[in-house]
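**Q** Task: produce atomic coordinates for the following.
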Amino acid sequence: MEHNLEQSMYDFAIKYANQAGRLIMERMENKGVIDYKKNGSDLVTEVDKLSEELIRSHIQRDYPGHWILSEEDCGQENAYQAFLKTDSGYGWIIDPIDGTTNFVHGIPHFAVSIGIVKDGEPVIGVVFNPMTAELFTARKSKGAYWNGQPIYVGKEATLAEAVLATGFQANEWHQGSRVLKQIDQLAGKSRNVRMFGASSLDLCLIASGKLTGFWHEGLNPWDTAAGVLILTEAGGIVSDKDGKPYRLFHDSLVASNRIVHDEFLTAIKLLKVGES
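**A** Model (predicted):
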């Protein structure tokens, strides 16, 4: 019975992501009012809200007994408390547009992210980029897929071979920030560092062997719920900055192809936690 339910949820999550993706593409030239959350680099549009409403309404119709945690409804300040209150049973964790700044500027690196958890642990992940029609999916213990084809992490054996990615929280976007200092620590030790601006897709790029690692602080459950499952099902690993298994309410995330993980953790730990 549980298997059939999760198969149904997997199929419906893909359907919802595709429907939201179509809505987003229809509004590419008409994004409506663009608002600021914390500052000029933390954006939300009418389309974010419409995408969330679409997905939320479908879940409430098809799975009325399941809880929902979503970015625009919850808000960053309440994410931790909301997750702790609602982490039993099946729940849907939604980012209606992960990478809103990219969406606003027409950069083709944003996604609809839908993660489904059971008792707080991810069991289904769906990440869909409507501009490239790339669909990343996973079910727990069933593997990870890109447009229906199995995917696996890369085989880079050292940090020197690794292409890494990171990102900024809105309040970290300033000169001399901690993230910039971490990048400086990795300069010359890794092949290069990229900043793409959509955590769910960055995790999927590791899952498909295009990136080797990704680190970020201050993420919320909707940023990671789908991507971490896709990555781990592709053979990767996700921890916090101290190397402990990652949980959706943790404030730091370090992800990799598993092989370079210890070396990666050591490199970014060289900067003391309190420095900024």
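
**Q** From here on, just use CA atoms for contacts and neighbour counts.
**A** Will do.

**Q** Starting from the biggest helix by length in the chain, tell me the next helix or strand along the chain.
**A** The single longest helix within the chain, with elements called by DSSP state H, is helix 2-26. As assigned by DSSP states H and E, the chain's next helix or strand after helix 2-26 is strand 34-36.

**Q** structure for this one too, so we can compare:
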Amino acid sequence: MMDVLAGTEQALREVGDHLRDRQPAEPVDAATPQQARAAFDAIDRPAAALLRERLTALRPGAGWLDGEWEQDVPRDGEWWLCDATDGAVQYLSALPQWAVTATLLRDGAPVLAVVHAPLAGSTHTATAGGGARLNGRPCAPRPRTLACSVAATSQPPLVGRDPRALHAAGASLSAVLPHVLAVRNLGPTALQTAQVASGHLALFWQFGADPANLLPGALLAAEAGAVVTDAEGRPWTPDAPSFVAAAPGVHAELLDVLRRV
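**A** Predicted coordinates:
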């Protein structure tokens, strides 16, 4: 698995360099969703094809899932779940908060994850049972209390957006804000959850089922020693309607707040 991890990291760095060199210096002029999608596809499709070529060579027998749009996680066999340009909105807006992500699933569970953010100079990696690393060094959440935490969250996924999840997202933000130093949305879900793994954020939460974006960060956070559950404290699964990853000292406090939503 270490050879596959090293090859995956190399592939993501190659794709990240490709995208970094092509990111516009100014926000893309796109007045409609259709124009924005066309501009993004022109950049993302070649990058996604390159990523698929590199990772298929690493694991020829693994299937391929369509990144951020994937909602159904196969329960059998090996599958690559990848997003060549995770954080499309930021990328097109000439902002630095985007990443390249790859997760290898085996029988429905992540066994390897890499989240590479070229402009941040960060590469988070994890293997099941092998711990988590940031830029090659072991990483872990930092001891925190909720009152001394920088928290992060995200909106429910756009595809199949559930009105109940939208309501919970707004209500939970109002509930959490009085108890923390700050709440931020720092771009891709996978990258923010990875930053919980490395201690840069104390916690991340989200409402709405979002397996494609949450699976890489779920492995990274858990392998680093963070607590990963749903908002009720149950073990997180890809079809769960909510997600929480937090440093051990913060997790119970956060759940107490979220249970009031």
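
**Q** Gln183 of structure 2 reaches Cys148, doesn't it?
**A** For residue 183 of structure 2 the amino acid is Val, not Gln. No. With contact defined as Cα atoms under 8 Å, Val183 of structure 2 and Cys148 do not form a contacting pair (11.5 Å).

**Q** Comparing those two, which shows the higher neighbour count?
**A** Neighbours were counted for Val183 of structure 2 and for Cys148 using other Cα atoms under 10 Å; Val183 has more, 19 against 14.

**Q** In structure 1, what sits opposite that one in the alignment?
**A** Mapped onto structure 1 by TM-score structural alignment, Val183 of structure 2 lines up with Val193.

**Q** quick one: Ala94 of structure 2 from Ala25 of structure 2, how far?
**A** 6 Å (Cα to Cα, to the nearest Å).

**Q** out of the two, which sits in the busier spot?
**A** Ala94 (16 against 11).

**Q** residue contacts, the more buried one?
**A** When contacts are counted by Cα atoms under 8 Å, 6 or more residues apart in numbering, Ala94 of structure 2 touches 23-28.

**Q** Gly108 of structure 2 now?
**A** 73-77.

**Q** Mark which of these are buried, thanks.
**A** Among the contacts of Gly108 of structure 2, those classed as buried by 16 or more other Cα atoms under 10 Å are Val73.

**Q** Which one of the contacts of Gly108 of structure 2 is nearest to Arg54 of structure 2?
**A** Comparing the contacts of Gly108 of structure 2 against Arg54 of structure 2 with Cα to Cα places Gly77 closest, at 19.5 Å.

**Q** Let me know whether the closest one touches Ala109 as I believe.
**A** No. Using Cα under 8 Å, Gly77 of structure 2 makes no contact with Ala109, being 10.0 Å away.

**Q** And for the aligned partner of Trp80 of structure 2 in structure 1, the neighbour number?
**A** Per TM-score structural alignment, the equivalent position to Trp80 of structure 2 in structure 1 is Trp92. By the criterion of other Cα under 10 Å, Trp92 of structure 1 has 27 neighbours.

**Q** and Trp92 of structure 1, how far is that from Pro122 of structure 1?
**A** With distances taken as Cα to Cα, Trp92 of structure 1 is found 10 Å from Pro122 of structure 1.

**Q** intersection of neighbour lists for these two?
**A** Residues touching both Trp92 of structure 1 and Pro122 by Cα under 8 Å, 6+ apart: 115-116.

**Q** Helices of the stretch 151-261 of structure 2, start to end?
**A** Shown for the stretch 151-261 of structure 2, the helices assigned by DSSP state H, counting those that start in this stretch span residues 163-176, 189-197, 211-224, 248-258.

**Q** How far away from the center of its chain is stretch 2-17 of structure 2?
**A** 17 Å (Cα atoms, centre = their mean, to the nearest Å).

**Q** wait, doesn't His261 of structure 1 sit right on Ala255?
**A** Yes. Assessed by Cα under 8 Å, His261 of structure 1 is found in contact with Ala255 at 7.5 Å.

**Q** Looking at those two, which has the bigger crowd around it?
**A** Neighbour comparison, His261 of structure 1 and Ala255: the larger count goes to Ala255, with 30 against 23 (by other Cα under 10 Å).

**Q** who are the neighbours in contact with the aligned residue in structure 2 for the more buried one?
**A** Alignment note (TM-score structural alignment): Ala255 of structure 1 maps to Ala245 of structure 2. For Ala245 of structure 2, the contacting residues are 193, 196, 203-205, 218, 221, 226-229, 251, by Cα under 8 Å, 6+ apart.

**Q** What residues does the residue most central in space within structure 1 make contact with?
**A** When Cα atoms, centre = their mean is applied to structure 1, the residue found nearest the centroid is Ser200 (2.5 Å). By Cα under 8 Å, 6+ apart, the residues touching Ser200 of structure 1 are 98, 111, 113, 127, 223-224, 226-227.

**Q** which of those tops the neighbour count?
**A** Ala226 (34 neighbours).

**Q** ok, so what distance separates the aligned partner of that residue in structure 2 from Gly130 of structure 2?
**A** Taking TM-score structural alignment, Ala226 of structure 1 has Pro216 as its aligned residue in structure 2. Remark: distance between Pro216 of structure 2 and Gly130 of structure 2 (Cα to Cα) = 14 Å.

**Q** Kindly report the same for Leu112 of structure 2.
**A** The gap separating Leu112 of structure 2 from Gly130 of structure 2 is 9 Å, by Cα to Cα.

**Q** With neighbour numbers in mind, choose between the two.
**A** Between Leu112 of structure 2 and Gly130, counting by other Cα under 10 Å, Leu112 is the more crowded of the two (27 against 14).

**Q** Let me see the ranges of the helices in the stretch 51-200 of structure 1.
**A** 71-74, 79-85, 100-104, 178-186, 199-207.

**Q** how big's the offset between the third one and structure 2?
**A** Which is helix 100-104 of structure 1. By mean Cα distance after the TM-score superposition for structure 1, the fitted helix 100-104 of structure 1 averages 1.0 Å away from its aligned residues in structure 2.

**Q** correct me, but Lys31 of structure 1 touches Lys49?
**A** No. Using Cα under 8 Å, Lys31 of structure 1 makes no contact with Lys49, being 10.8 Å away.
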